[in-house]
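Participant: Got a predicted structure plus its sequence, pasted below:
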Amino acid sequence: MNNTYLTLSNVKIYCEYILNDKPPIILIHGFVSSTHTFHRVIPYLKENFSIIAIDLPGFGRSEKSKTFIYSYNNYADLVIKCMDYFQLHNVSIVGHSMGGQIAMYIARKIPDRIQKLILLASSGYLQAANKWLVYASYLPFFHVIAKHHIHKNGVLENLRNVLYDHSFITDELIQEYERPIKDPDFSKSLTRFVRYREGDLTSEQVKEVHTPSLLIWGTNDKVVPLRIGKRLEKELPQAKLISYENTGHLITEERPKEVHRQIYSFLMN
């Protein structure tokens, strides 16, 4: 994979990519994550697809901007600008957790350019932060509280929460998930995320996403329970749900071969 930095929406964005004459897919990570989410799946995917993966603003190696409006709508627009930069059409999107919600936002915006969606333990039906928390985010010391909250449980405990099999927790994985947290501006960008993040798509909006969608879930997901996947399957007009036993939220880490196999079958047929 090649890597570079792009300036999109006035934000410096970290991007990994491999472009060839194969069908293009865009990989979108989830909350407090990065392109590393897909590090075990990419070696399989790159055999059959062109791949673009970015760290969303505020996360991973991308800029922790103090001016970007951290909303799903703006994240979707940024991914579309990335598509424009690479001159991509008929793209399929793979989104994990929050990335799945962003993928659905994109499909609603530009349905003619999105071929298929693969939603991995996708966020669904979350509401925006309550108004009192939004008001509190304007207090000058709120980012200090946010920083304390982030560090309260620690990366190791959070990884234990997203993985069913804790043997997958390695020093490398811990380091990657610590990366954005160590940035002095991370808590400030997280504060802006709390302030501006809309709610997830409503049931009525989900029903407007007619892009063929494959949903892949772990039955032991503690972050986004399987019942969310079942609800999305019912409400998305063209959706199929596949689940794996003894698998948590970070399904790309625990089931890379299976995830690749399902993506390949779905996109190539």
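Facilitator: Nice, I can see it.

Participant: hey, let's count contacts and neighbours off CA atoms from now on
Facilitator: Noted.

Participant: Tell me how many other residues surround S9.
Facilitator: Neighbour count of S9, defined by other CA atoms under 10 Å: 17.

Participant: Thought I80 was touching it, still the case?
Facilitator: No: contact criterion CA atoms under 8 Å: S9 and I80 do not qualify, at 10.6 Å.

Participant: what residues does the helix or strand where R192 lies touch?
Facilitator: Assigned by DSSP states H and E, R192 falls within helix 186-196. With CA atoms under 8 Å, 6 or more residues apart in numbering as the test, helix 186-196 has contacts from 58-59, 64-66, 69-71, 129, 133-135, 137, 142-144, 146-147, 180-181.

Participant: structure B:
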Amino acid sequence: MEQAAFTGHQTVNNINVYYEFYPHQTEKETFVLLHGFLSSTFTFRHLISLLKKDYQVLSIDLPPFGKSGKCNQYVYSYKNLAQTVIQLTESLGLKKMTFIGHSMGGQIVLNILHMVPDIADKAILLCSSAYLKRSKLPLILTSYLPYFHRFVKYYFARTGVRKNLQDALYNHSIINEDMINGYLQPFLQDEIFRALTRMIRDREGDLPGEVLNQIKTPCLLIWGDHDRSMPLKVGEKLNKDLINSELIVLKETGHAVPEERPIEVVEYIKNFLEKYQTAVE
């Protein structure tokens, strides 16, 4: 039986973190949801409504996105973001977790599994970021110019939320004003662009193959066959480098699988959980 949800802000690892927590009476499984770059908890709204019926759900706005802090002193590296998530789950007293990461959130999940191998029973990687290199030195150096954040803002204003959604989705017909406004909302204040400038400097490269080989946590990879941001070949390589993983490919689907295929994603997740539950029993 699902209970009343609550939203909150908590300062962990020297940053204010916004989260939504949906408790469940059975507490048989807790899903921790981590969104992608330029996104927020909003991207998981369909998944949350499906998962919270049977499970506990914690969805986190990764700094500096969504309603979380946009502090210039915070280190926006994947390692530090992973540490922030770990500290938040500890402060909430969560056990028996399954992480779900979309795009950049998937890379944060992989960092967490590498740093604390026994923190999660399983992980779900939705079109996960993988094998991206660190920003090139000229861009990092340029980011120190005064008012560089204005160039960042101008770049995102030029591409626009609608264009980014069209790139991320195979089915453009589901794009509506509510979706556009939901993704646009966190970018109406200048602070986000100052934080993104800092992220350009802080973001290290994605985990290399030799580190991925060490991750033993069972991972379910779900990919869209028309993903233009993280093409399917990335998922296939990740599936080879993770020694305990399986790959599901969704037809006629783009990068934003939580938007396009929430029902199918939840079905595959449930099947994945049942398979491992049966294996344990």
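Facilitator: Okay, I see it. Predicted, not measured: the structure shown is a model, and the values here were computed from it.

Participant: Now, the contacts of helix 186-196 of the first structure that are in helices?
Facilitator: L133, V134, Y135, F142, H143, V144, A146, K147, P180, I181 (DSSP state H).

Participant: what about the aligned residue in the second structure for the fourth one, distance to G69 of the second structure?
Facilitator: In the second structure, the residue equivalent to F142 of the first structure is F148, according to TM-score structural alignment. Using CA to CA, to the nearest Å, one gets 20 Å for the distance from F148 of the second structure to G69 of the second structure.

Participant: now do L132 of the second structure
Facilitator: Relative to G69 of the second structure, and taking CA to CA, L132 of the second structure is found at 25 Å.

Participant: same question, H46 of the second structure
Facilitator: Taking CA to CA, one finds H46 of the second structure at 24 Å from G69 of the second structure.

Participant: tell me, the helix holding R192 of the first structure lands on which residues of the second structure?
Facilitator: Using TM-score structural alignment, helix 186-196 of the first structure pairs with 192-202 in the second structure.

Participant: Superposed on the first structure, what's the mean shift for the matching stretch?
Facilitator: Mean deviation of stretch 192-202 of the second structure relative to the first structure after superposition (mean CA distance after the TM-score superposition for the first structure): 0.5 Å.

Participant: L132 and G69 of the second structure: who's more crowded?
Facilitator: Between L132 of the second structure and G69, counting by other CA under 10 Å, G69 is the more crowded of the two (23 against 13).

Participant: Spell out the residue ranges of the helices in the second structure.
Facilitator: For the second structure, helices defined by DSSP H occupy the ranges 45-51, 78-91, 104-115, 137-142, 148-159, 161-168, 177-184, 191-202, 209-212, 232-241, 257-260, 262-280.

Participant: For the longest one, name the packing helices and strands.
Facilitator: Just to be clear, that refers to helix 262-280 of the second structure. With contacts taken as 3 or more CA pairs under 8 Å, 6 or more residues apart in numbering; DSSP states H and E, helix 262-280 of the second structure sits against helix 45-51, strand 219-224.

Participant: And G182 of the second structure? What does it align with in the first structure?
Facilitator: Under the alignment (TM-score structural alignment), G182 of the second structure pairs with E176 in the first structure.

Participant: can you give me how far stretch 247-265 of the first structure is from the chain middle?
Facilitator: On the basis of CA atoms, centre = their mean, to the nearest Å, stretch 247-265 of the first structure is displaced by 15 Å from the centre of the chain it belongs to.

Participant: What range does that stretch cover in the second structure?
Facilitator: So stretch 247-265 of the first structure sits over residues 253-271 in the second structure, by TM-score structural alignment.

Participant: What's the end-to-end length of that stretch?
Facilitator: One end of stretch 253-271 of the second structure sits 20 Å from the other (CA to CA).

Participant: In contact with the match of G182 of the second structure, which residues?
Facilitator: H36, G60.

Participant: same deal with the one 5 residues further on?
Facilitator: Applying CA under 8 Å, 6+ apart, one finds that I181 of the first structure lies in contact with I150, S187.

Participant: how much space is there between it and I263 of the first structure?
Facilitator: For I181 of the first structure, the distance to I263 of the first structure - CA to CA - is 31 Å.
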